[in-house]
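Novice: Here you go, sequence then predicted model.
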Amino acid sequence: MSQGHRSMPILSVRDVLKSVEFFECLGFSSAGHWNNDDGTVNFSIIVLDDITLGLMRDVDARGTGENWAAYLYVADIDALADHAQANNVVLAREIVDQFYGCRDFEIIDPDGNRLCIGQDQTPGERGPGL
């Protein structure tokens, strides 16, 4: 019985709306915000085609340092990198052809979450990375 449908990594962020603005520079759009009882935005879902991320408010957010919070697969890595840089997103690592068959780059969001964004050069029948 197959139950897996999709996943949504959740990133801890200090300011949800500021983080939404950052990810919009990558082409994401907001699917909605949820507030605390005091009106403070405490959660948002953002999407880019089939990629979904959750942004959860955490006043002590410390990011992921050198570790990836998520690996996001895209169809055209060069186009996304160009789009990101045109919107003033600094690449933490330029595009590299990796030994594992992907071309990818890294970004760091305003809260220090490191994300790797890549394009699978030889996707299997089950999809990217598999």
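Specialist: Nice, I can see it.
Novice: For the rest of this, base every contact and every neighbour count on C-alpha atoms.
Specialist: Noted.
Novice: does Leu72 sit in a helix or strand, and which one?
Specialist: According to DSSP states H and E, Leu72 maps onto strand 68-73.
Novice: What lies in contact with stretch 34-41?
Specialist: 16-17, 33, 42-44, 57 (Cα atoms under 8 Å, 6 or more residues apart in numbering).
Novice: ok so, going back, helices and strands around the strand holding Leu72, which ones?
Specialist: strand 114-120 (3 or more Cα pairs under 8 Å, 6 or more residues apart in numbering; DSSP states H and E).
Novice: Give me the distance between the strand it packs on and the centre of its chain.
Specialist: Distance of strand 114-120 from its chain centroid, counting by Cα atoms, centre = their mean, to the nearest Å, is 8 Å.
Novice: Next one for the comparison:
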Amino acid sequence: MKQTVYALVRYQDCAAAVDFLTSAFGFAVHEVSKNDEGVVNHVELVAGDDKFMLGIGKPGGPGVYVAVEDVDAHHDHARAAGAHITMEPVDQPYGSRDYGCTDPEGNQWWFGTYRP
């Protein structure tokens, strides 16, 4: 199935965000675009078979959920890389195991086993 909906996360410093997100969360870079001044202003990252985008703007918003295989190992790696954990891993009543964190610019990220 072709992906038609993409999450978009805003950052003041997209280049630093790419460094953090690939290091802390294991995402891969698909594409990076720079403006005429050489500033990274658009990025496409890959998580599994899906892509999401980063752009310059005010951080915050409702957050992004990403399904992972091993929540506890992912949590431990993200914490060690500097993610601020906002919710420790917990088993949900609907069968998922999830945790929440924020990145250095304050965007909310959720990781868990839920795959709708």
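Specialist: All right, it came through fine. Worth saying up front: this structure is predicted, and the values here are computed from it rather than measured.
Novice: one step back: buried ones in the strand holding Leu72 of the first structure?
Specialist: Neighbour counts using 16 or more other Cα atoms under 10 Å place 69-70, 72-73 of strand 68-73 of the first structure among the buried residues.
Novice: same check, this time on stretch 31-47 of the second structure
Specialist: Going by 16+ other Cα under 10 Å, stretch 31-47 of the second structure has these buried residues: 32, 40-47.
Novice: Also stretch 17-25 of the second structure?
Specialist: Quick answer for stretch 17-25 of the second structure (16+ other Cα under 10 Å): 17-18, 20-21, 24-25.
Novice: returning to that earlier point: can you put the buried residues of stretch 31-47 of the second structure in TSV and add secondary structure?
Specialist: Below are the buried residues of stretch 31-47 of the second structure laid out as TSV (DSSP: H, G, I helix; E, B strand; the rest coil):
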residue	secondary structure
Val32	strand
Val40	strand
Asn41	strand
His42	strand
Val43	strand
Glu44	strand
Leu45	strand
Val46	strand
Ala47	strand
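Novice: just the helices in the second structure please.
Specialist: 14-25, 71-80 (DSSP state H).
Novice: so the last one versus helix 14-25, what angle?
Specialist: Relative orientation of helix 71-80 of the second structure and helix 14-25, computed by axes from the mean of the first three to the mean of the last three Cα atoms, to 10 degrees: 140 degrees.
Novice: For helix 71-80 of the second structure, grab the matching residue range in the first structure.
Specialist: Alignment of helix 71-80 of the second structure against the first structure: residues 77-86, by TM-score structural alignment.
Novice: List of residues touching that stretch?
Specialist: 25-27, 74, 90-91, 103-105, 117-119.
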